[in-house]
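Undergrad: the amino acid sequence is not available; the structure is as follows:
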């Protein structure tokens, strides 16, 4: 098991790509903390992981909210004693399929801003705990 006893946080953990990453981490022995906006989706991934013998802890976290991200990272440390891996697979898909000629500048930039802000906040929170 490549990740035996490692503690992983997967942001966007209820999504298809992040869920697959979380399941793979769990199969390799990691304790997985799933973070995202929708508990039902997070819970479905957590149930798959636990059904396969792994450990998963879902939590509703808005990865665009600095205080929520920092609090969640601290909670991971409190619950599991470490934070070894942090993966952010958050993407804003609101504009997928919309012709550019119908978009506002704000619509066009939103996925970029969401990705950059969430990746910075989640990476910084993890780094602070890893130090």
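TA: Ah, there it is. Quick caveat: nothing in here was measured; it's all calculated off a predicted structure.

Undergrad: only C-alpha atoms for contact and neighbour calcs from this point on.
TA: Will do.

Undergrad: mind listing the helices in this structure by residue range?
TA: 16-27, 39-51, 66-80, 105-130 (DSSP state H).

Undergrad: which non-adjacent residue is nearest residue 83?
TA: residue 7 (5.1 Å; C-alpha to C-alpha, 6 or more residues apart in numbering).

Undergrad: highest mean neighbour count out of the helices of the chain?
TA: Mean neighbour counts were taken over the helices of the chain using mean count of other C-alpha atoms under 10 Å, and the top value, a mean of 20, falls to helix 16-27.

Undergrad: that older thread, the residue nearest to residue 83 against residue 84, yeah?
TA: Yes: with the criterion set as C-alpha atoms under 8 Å, residue 7 and residue 84 qualify as a contacting pair; they are 5.2 Å apart.

Undergrad: hold the first one in mind and look at this next one:
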């Protein structure tokens, strides 16, 4: 199936590893120009190099999505390199887990600022380009955690907030043929998830309680994102696509 992504420019934040890297590589495979954004320059450059070595077009950019000036500079680099921005993937995020009575204000702020404020700053920065060309895709990475996870009040708040943000963006920008959707992964096998001290217990429980009895792969999420970014999804907006193997 031709997704119509060839020649489009996509910014993927938090793309230095895990799900973000898989999304960036998928866009590269589809012929898009990929701006691989990550707070770590070396990680961003490595993923961009993977894409170009495979014959694709990519640019690695270091950017802190909580910094307005850094976000503006990232978008300017994308436009300078590729002419415009068609697709934004708000993927940057992190976790600082803890029960609410033991959660520090700094851990709350870091998670919320990175996941939610970052999506706001990046979306605001790319929308003028999408509006001018009357075409755009904004896809924000939520999570099954939007339903609430114990010990993850900050992370769950961000992932639920991104769904509300997505619906607002869909209503505000549909008249300009800009769609906004969210993807909510479940248990996905990434280096970040595997680093959890209770990973094996969490993995085994997820497999037992998932209708499709396996852990998801980053490529499963990348496939969903590529579809929502494509011409094939032009009449889908304000929605949430769960990639959870049926586990809710």
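TA: Looks like it came in fine. As the structure is a prediction and not an experimental result, all values here were calculated from the model.

Undergrad: circling back to that earlier point, redo the helices of structure 1 as CSV? Include distance to residue 96 of structure 1.
TA: Below are the helices of structure 1 laid out as CSV (distance: least, C-alpha to C-alpha, whole Å):
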stretch, distance to residue 96 of structure 1
helix 16-27, 16
helix 39-51, 21
helix 66-80, 26
helix 105-130, 10
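
Undergrad: contacting residues around the residue nearest in space to the middle of structure 2?
TA: If you average the C-alpha coordinates of structure 2 and look for the closest C-alpha using C-alpha atoms, centre = their mean, you land on residue 91, 2.3 Å from that point. Counting by C-alpha atoms under 8 Å, 6 or more residues apart in numbering, residue 91 of structure 2 touches 12, 13, 14, 15, 20, 115, 140, 141.

Undergrad: now the corresponding residue of structure 1 for it: how far from residue 18 of structure 1?
TA: For residue 91 of structure 2, the aligned position in structure 1 is occupied by residue 89, per TM-score structural alignment. Residue 89 of structure 1 is 6 Å from residue 18 of structure 1, where distance means C-alpha to C-alpha, to the nearest Å.

Undergrad: how near is the residue located most distally from the centre of structure 1 to residue 28 of structure 1?
TA: Among residues of structure 1, the one most distant from the C-alpha centroid is residue 101; the distance is 32.3 Å, by C-alpha atoms, centre = their mean. Residue 101 of structure 1 sits 46 Å away from residue 28 of structure 1, going by C-alpha to C-alpha.

Undergrad: what residue in structure 1 is paired with residue 26 of structure 2?
TA: Residue 26 of structure 2 maps onto residue 24 in structure 1 when the alignment is built from TM-score structural alignment.

Undergrad: which residues touch its match?
TA: Residue 24 of structure 1 neighbours (C-alpha under 8 Å, 6+ apart): none.

Undergrad: and it, how far from residue 35 of structure 1?
TA: In this structure, residue 24 of structure 1 and residue 35 of structure 1 are separated by 16 Å, where distance is defined by C-alpha to C-alpha.

Undergrad: same thing with residue 43 of structure 1?
TA: Look at residue 43 of structure 1 and residue 35 of structure 1: by C-alpha to C-alpha, they are 10 Å apart.

Undergrad: residue 80 of structure 1 touches residue 6, doesn't it?
TA: No: under the criterion of C-alpha under 8 Å, residue 80 of structure 1 lies out of contact with residue 6, with a separation of 9.4 Å.

Undergrad: quick one: residue 242 of structure 2 and residue 183 touch, right?
TA: Yes: Residue 242 of structure 2 is within contact range of residue 183, at 5.9 Å (criterion: C-alpha under 8 Å).

Undergrad: so which of those two has more stuff around it?
TA: Between residue 242 of structure 2 and residue 183, counted using other C-alpha atoms under 10 Å, the more crowded position is residue 183 (25 against 19).

Undergrad: which of the three states applies to that one?
TA: Following DSSP: H, G, I helix; E, B strand; the rest coil, the label given to residue 183 of structure 2 is strand.

Undergrad: what sits closest to residue 72 of structure 1 if chain neighbours are left out?
TA: Taking C-alpha to C-alpha, 6+ apart as the measure, residue 72 of structure 1 lies nearest to residue 61, with 7.2 Å between them; neighbours along the chain are not counted.
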